[in-house]
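1. Next come a sequence and a model predicted from it.
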Amino acid sequence: MNTKVLETLEYDKIKAQLGAFLSTPVGRKEADNLTPETNVETINYWLRETADGVLIDRLKGGIPLTKLADVTPHLKRLNIGASLSATELSEISAVLRNTSKIASFFEQMNDEIIGESLLVLPAQAQNLSVLSDVTQKIQIAIDETGRINDEASFDLKAIRGKIVGNEQAVKNKMQAYTRGKSAQYLSDPLVTIRGDRYVLPVKAEYRSQFGGVVHDQSQTGQTLYIEPQAVVEINNKLSELRVKEQVEEQRVLQDLSAALEPFTSEISQNVNILGHFDFVNAKARLAARLDAMQPIVNTNNHVDLQQAWHPLLDKHIAVSNDIALGDGYKAIIITGPNTGGKTITIKTLGLLQLMAQSGLFITTKRPSTVGVFHEIFADIGDEQSIEQNLSTFSSHMANIVSMIDNIDDKSLVIFDELGAGTDPAEGAALAIAILDKVASLGGYVIATTHYPELKLYGYNRPETLNASMVFDVETLQPTYQFLMGVPGQSNALAIAKRLGFGEDVIGAATALTTESDQDLNNMIVDLVSQRDAVKKNNMTLETRLKSLEEQSEKLSEQQRKLEKERAQVVLDAKNEANHIVASTKKQAEQLITEIRKERLNSGSQNSHLSEQELQSKKKQLDQLRQNDSLEKNKILQKAKRAKMLAVGDEIVVQSYNQQGILVKQHSNGQWEVEMGILKMLVDEDDIIKTEATAKAQQSKKKQKRKKIVNTNVVVGSSRGTVNASLDLRGVRYESALSELDRYLDTAVLANLGTVEIIHGKGTGALRKGVTEFLRSDRRVKSFRFANANAGGDGATIAELS
């Protein structure tokens, strides 16, 4: 990608905004070296990185990196066997601590819902080398400020202990001189230090009162800083101890440096990965600041920017426009008044394309598509060159000539005021010739112009489309709205008339314009009015369609309710009929019994009703009974099936028309539903099962019926062997809560009064989830953490109702 277009389209200002979010030298270097890419796979990978960063930034506040120093020189010194200073080791320790923290951060996310949504960053985190032993060793020895700790070695701690004891002894002796009779010989009653030795400020005339060694004197010579003879020996001992301390500190630094030396390549790799994560963090935070979206990359160079605005403008003020290129046409000619927004529109297209090819999100309000251009050329602004003695027109032409030599079918060319700065007739002809040349080379082009001849060019040339910036003649103000398919309308006479010119001047000017100019202007007015009418009709149709859809949904709901009510009425009627038939049948059986007794008693063979005939009559009575079983009542069966909800069911939330999974049912009757990365509470009436779930459950139900005897035996035998403890350590969050729910059911059936749930400490996420679950579960009377000697807050004791 040529560097001139990056400067022309102000690409470096975007990079400067990116740099404000960086906190590591490697991240800043990567941002400084960022340029648009032309490989599609690389661009898509960069965009997926940014998407991961945006998701982590929104849900976790970003990748938790702290500010890091440049440790590259330190690693080079380690490679040649040099010993590092405490400060240098502290800076490497910061890299190692960040490595451990980031690796743990991504491992934790793997156990959460967000982990399933991340695309590429977790794989990069797996390349981090967590050097636990050497990290811990340096942390024990050196603090974050670069000071060597007492715990760095046993000898160092002992030496520093002796130093403290001797310093206290010296201070006590010296403080004694500042009180009592000796104080009168001092210029000030205080103890100070000269050359690492404790001294007293003694008046010069009383030097002999203390003996010892003079280490300094005041500028006037009236005060001598004397180390009294009584503390000389202790100070000598202190000096010896300090020398030993320095020697031991140097030995500690050498040992730590030697421990790090085998891992310089791993540390260097960690530095690069952490720096790259810092760069991804910055891309995500820039996207959040700009309110930008991830674009879709189209390899056919079909650009479709939906409601795009320039990223360097305030999003609350900037006007958003739809800009499309490449699908059906490869050239756009924009006409319209000055200060109408033509230049900012073409700059928006160019800069957003550069950003997308750099793996950055773009400023659009709706999902948009970008192309992949191997070169983007731009001729924008005043190109006048005083050094080369070139006019504006000559500079533009020289720039365009250099472009044409490199344009191909993978190039995007941006022209601002093409052909301006010379005779209008020749300028228009030259502009048309340049556009034809770019078209012959296969390039994509978007150009602005004032020449009316180029309005006709947009109609006559294939794969070319006119466009314009809308101007409000009533207010004499530009609207900055980009209008595709319609050339710019000439508003000079209309504006002059509104500003107060009389009819005589306006009439004379109109008479001087050519008939073709007037026809063209009238054609544009007609196109604009037709477009507005179509737009208005589309809005009306969309409103009506939405209304019809709502009515259709209401009718469908009413029909479902009517079918359900009808089925209920039929069921009630059948129940009543069955009641009547049952009563009649009972009476008939009594009658048959009496007749049978009579026949047996009389022994007569001449009865009018045989036994077979009596049983036949009874069978006819049985057939009068109405079947109210739900298995044959399809409507009520469907309604019942729809309400037989269970944890893990795939369902549809009707109000959002979104699929989800049932997580658990709360005490108020609402269900917790997981939809993608979101969780929300939904009323049961708003939930219906998916057809796949209903069929799966029906199949499972049939299989369960076949094994009901064996199942009952197993359940019955398991009640007596329920464990009073449930270990959830190492189980994923959602699976752990489901397992806990099943376990409580089993424990209640087994009449267990108290159970123990072991969840471990870890990050605390599982412990918090278990606590919230137990708090809202009606089966649990109370709960508490285990005693300190029984696991503490790594286990929870629950009392069951």
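-> Ah, there it is.
2. make it CA atoms for all contacts and neighbour counts henceforth
-> OK.
3. Next, residue 755: secondary structure please.
-> Here residue 755 is recorded as strand under DSSP: H, G, I helix; E, B strand; the rest coil.
4. wait, doesn't it sit right on residue 727?
-> No - assessed by CA atoms under 8 Å, residue 755 is found out of contact with residue 727, at 11.0 Å.
5. Which of the two has more residues huddled nearby?
-> Set side by side, residue 755 and residue 727 show more neighbours around residue 755, with 19 against 15, by other CA atoms under 10 Å.
6. Show me what the helix or strand containing residue 323 is packed against.
-> Assigned by DSSP states H and E, residue 323 falls within strand 321-325. Under the contact criterion of 3 or more CA pairs under 8 Å, 6 or more residues apart in numbering; DSSP states H and E, strand 321-325 touches strand 303-308, strand 477-484.
7. Repeat the analysis, applying 10 Å as the threshold.
-> Of the remaining helices and strands, those touching strand 321-325 by 3 or more CA pairs under 10 Å, 6 or more residues apart in numbering; DSSP states H and E are strand 303-308, strand 331-335, helix 342-356, strand 369-370, strand 444-449, strand 464-472, strand 477-484.
8. what's near enough to touch the residue nearest to residue 70 when sequence neighbours are not counted?
-> Once flanking residues are discounted, residue 70 sits nearest to residue 25: 5.8 Å by CA to CA, 6 or more residues apart in numbering. Residues in contact with residue 25 (CA atoms under 10 Å, 6 or more residues apart in numbering) are 31, 67, 68, 69, 70, 71, 72, 271, 272, 275, 278.
9. ok, and the most crowded of these?
-> Neighbour counts for the contacts of residue 25 (other CA under 10 Å) peak at residue 278, which has 29 neighbours.
10. how about the helices in the stretch 351-500 of the chain?
-> Using DSSP state H, counting those that start in this stretch, the helices of the stretch 351-500 of the chain run over 392-404, 424-440, 453-460, 492-498.
11. re earlier: so which of the helices and strands packed on strand 321-325 comes closest to residue 199?
-> Counting by CA to CA, residue 199 lies closest to helix 342-356 out of the helices and strands packed on strand 321-325; the figure is 67.4 Å.
12. got another, please set it beside the one above:
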Amino acid sequence: MDQKILKQLEFPKLIKQIVDHAETTRGKEAAAKLMPSADFEEVIRWQNETDEAVQVLRTQGHMPLGGIHDLRGSTKRAKIGGMLSATELLEISDTLRGSKRVKNFVQDIDEVDTPILVELVEQIEPLSNLEKEIHMCIDQDGKVIDSASQGLRRIRSQIRSLESSIRDRLEGYTRTSSSKLSDAIVTIRNERYVLPVKSEHRGSFGGIVHDSSSSGQTLFIEPQAVVELNNKLQASKVEEQQEIERILTRLTELVQQEAELLEHNGDILQKIDFLFAKGKYGQQLRAAKPEMNHDGYIKMIQARHPLIPESEVVSNDIEIGKDYRAILITGPNTGGKTVTLKLVGLCTLMAQSGLQVPALDGCQLAVFDHVFADIGDEQSIEQNLSTFSSHMTNIASIIERFNSNSLVLFDELGAGTDPQEGAGLAMSILDYVVNRNARVIATTHYPELKAYGYNREQVINASVEFDVETLQPTYRLLIGVPGRSNAFEISGRIGLKSEIIDQAKTMIHEDSRSVENMIASLETSRKQAEKDFEEAEEILQESEGIREELKREYDRYLAKKEDYQEAAKKKAQKIVDQAEQEAETILQELRQMKSSAEIKEHQLIDARKKISDQKEALQDTNQKQQIETTNQPDEFEPGDEVHVASFNQKGQIVSQLNDNEYEVQLGIMKMKVPKKQLQLIKRKEKEKKTTPMATVRGRQSHVKTELDLRGERYEDALHRLEKYLDDALLAGYHQVSIIHGKGTGALMKGVHAFARKHRSINSYHLGHPNEGGSGVTILSLK
């Protein structure tokens, strides 16, 4: 890619933000070299790598890259025979430990598939023996420890013994000759232990003078009594240093043997850090993985400029490359035309660099051979070119190099010269590029180009919306509507006399007025259409929800009705069988009593009573299958618990509609029910003090039975789902519908993963064709 064009589209600023997300020196180095690719397969691989990093960050929260250093300088010095310092060896040990930690971390991930990362970490060589050897010799402060060798332990023990002897002798002087000392302490000069002696008592100690104070009043003297001990101490320290160098040399030789593997590990860790820097940047932007194509097709929903703060940026829908190959954005300056131009160019470069783009899921972007741009005032002082000449120089260069698989961005095409000539030149340039099948987005404020898109099959007009009431641009991109100048409206709003504006209108050419009136009519129609569409969509969704809920309730009612009827039949049959058996028993007894002529009156009465009891039991069973309407109140009151015969369900009276109908709450539905279908179960209890939980349930009872997550970012969608389930459970729902759409399937997988882990979800399944198909997941709640 041309560095000048990358700079025009502000790609280097974006790279700097990615660099800030890398954790290691080598990771930052790789991020700083990031460039877009025109190789389709390479871009696909890069996108998959970044997506894996994003998924790991989403599920694990981080990648443990701490303690990893750039070892290239150390391994290079080891290979040419140089001795590494203890600090360098410690960095090698820490990096080996860090690389092992990264490898284990990736291999232990089971929430998401990470084939690319697994393949990378499998190439990391642990080199445990080298790590162990360094760890046994060097501590975390970068010091060679006593146990590094037997010789070093012996030497350091000797040094500590000599130091103790020297201090004991010198401290004896501080106790017995303190009046001759400037300070009763033992200090060090030239790596030898000395005493601070007053200059007038110089001869009292003998020995060697190593230093004096700035005033000359104090001499730092090594008494003769410790000169020999200090000499032995110095000799031991020299021996210590030699032993340390021997240990470091041995460790360096081990590093030299593994230098190639250490450098290979460094390359793998650099790539992993680089991938996660891209993933972290995608998370920061709340970006989505684009679906790449090589058909020159771009479609982004709610796309945002990545370099504008989220609190300020305005998102837009952009599509080009299928029904039309060129977009011509017209309208006044400072309306956001250039921002839109840069947005498309920058998102294309991001996608071709393996980065996710700041838009909603399901966006599509193309891999272009070239991205060309002529944006901003590129006037060259050195070449003494005018603004127009500078633009034409850039455009001429683009015309020479572009092909059918190029994205071309022109800002203020034809500006800087006579309006009529500039407009004609702009249309000719656009025709030339469009006819050669390139994808083109151009901005202009020439009124002559407002009708251009209507006369070209592959070109569509667009504009950035301007709010005449606030005199501010809204930065919303309007596809299919050319921009208006709004000069008269703005002038009127800021107080210019109406007669001046009216006279100005008479001076405008009739064709221009017709075009402006046409555009104004289009804008009015568009706004009304958008409003009507939103209202219709809302009504449609609400109607669909009600229809689905009614169908589910009716199906549930039919299922329960059959179950109840079947159970009642079985129970009735059982009682009948028992009655027949009892009757037969009674008859047998009567026959026996008759034959024995021992029938007495009270026995006949008892037998008759048994038959009567069986008859009454059978009658009671039959009566329970019918809804009793006797002993019912004349009127029901709100809050009364009732049985609704037509649905065989319990409900609660909401209100009385008329003398013969009541509004009854059945689960989540309110229905009109005839009075004759109602049977009082329980009168409404006296009002009690409302508890916090009652308040919660009252609020939640209005929650819908479905949740629409389409268009949501992944993390936001799961957060909404979790809150919604709490509300649905409080409302007492047994089943809810989650609308996630089809798209890439990422949101559906997230909903299913959430459902598997949630303790209050019994089961889940994709919707049937009449329930929304694979775009909906049905959750059954406990």
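-> Nice, I can see it. Quick caveat, the model's predicted, so the values are computed rather than measured.
13. From residue 128 of the first structure, how far off is the residue nearest to residue 70 of the first structure?
-> Residue 25 of the first structure is 18 Å from residue 128 of the first structure, where distance means CA to CA, to the nearest Å.
14. now swap in residue 394 of the first structure and tell me
-> From residue 394 of the first structure to residue 128 of the first structure the distance is 56 Å (CA to CA).
15. More neighbours: the two, which one.
-> Taking other CA under 10 Å, residue 394 of the first structure and residue 128 do not tie; residue 128 has more neighbours (21 against 16).
16. Now the more buried one: closest residue in space, sequence neighbours ignored.
-> Nearest non-adjacent residue to residue 128 of the first structure (CA to CA, 6+ apart): residue 270, at 5.6 Å.
17. Repeat that for residue 370 of the first structure.
-> Once flanking residues are discounted, residue 370 of the first structure sits nearest to residue 303: 4.6 Å by CA to CA, 6+ apart.
18. which one in the second structure is aligned with that neighbour?
-> Under the alignment (TM-score structural alignment), residue 303 of the first structure maps onto residue 298 of the second structure.
19. got the contact list for its match?
-> If you count contacts by CA under 10 Å, 6+ apart, residue 298 of the second structure has them with 290-292, 318-322, 344, 348, 363-367, 439.
20. before we move on, what about residue 175 of the first structure?
-> By CA under 10 Å, 6+ apart, residue 175 of the first structure lies in contact with 169, 183, 189, 190, 191, 200.
21. If we use 8 Å, what do you get?
-> 190, 191 (CA atoms under 8 Å, 6 or more residues apart in numbering).
22. swap in the one 3 residues further on?
-> With contact taken as CA under 8 Å, 6+ apart, residue 178 of the first structure is in contact with 186, 189, 190, 191.
23. let's see it at 10 Å
-> By CA under 10 Å, 6+ apart, residue 178 of the first structure lies in contact with 184, 185, 186, 188, 189, 190, 191, 200, 201.
24. Can you classify the counterpart of the fifth one in the second structure by secondary structure?
-> Structural alignment (TM-score structural alignment) places residue 189 of the first structure against residue 184 in the second structure. Local secondary structure at residue 184 of the second structure is given as coil here, using three-state DSSP.
25. you'd agree residue 184 of the second structure is up against residue 177?
-> Yes - in this structure, residue 184 of the second structure is within contact of residue 177 by CA atoms under 10 Å, at 8.7 Å.
26. Mutual contacts of these two, please.
-> In contact with both residue 184 of the second structure and residue 177: 171, 197, using CA under 10 Å, 6+ apart.
27. who touches the closest residue to residue 311 of the first structure other than its chain neighbours in this structure?
-> Using CA to CA, 6+ apart and skipping the chain neighbours, the partner closest in space to residue 311 of the first structure is residue 363 (6.0 Å). Residue 363 of the first structure sits next to 287, 290-295, 305-312, 315, 320, 348, 352, 355 when contact means CA under 10 Å, 6+ apart.
28. swap in residue 109 of the first structure?
-> 56, 60, 115, 116, 118, 122.
29. Among the contacts of residue 298 of the second structure, the buried ones, what's the PyMOL command?
-> Selecting only the buried entries of the contacts of residue 298 of the second structure in PyMOL, with 16 or more other CA atoms under 10 Å as the criterion:
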select buried, resi 290+291+292+318+319+320+321+344+348+363+364+365+366+367+439
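30. Out of the contacts of residue 298 of the second structure, the closest to residue 656 of the second structure would be?
-> residue 363 (52.6 Å).
31. So what does the closest one match up with in the first structure?
-> So, by TM-score structural alignment, residue 363 of the second structure is matched to residue 368.
32. mind checking how far its match is from residue 403 of the first structure?
-> Using CA to CA, we find residue 368 of the first structure at a distance of 28 Å from residue 403 of the first structure.
33. Also residue 336 of the first structure?
-> 25 Å.
34. now do residue 726 of the first structure
-> Going from residue 726 of the first structure to residue 403 of the first structure by CA to CA gives 73 Å.
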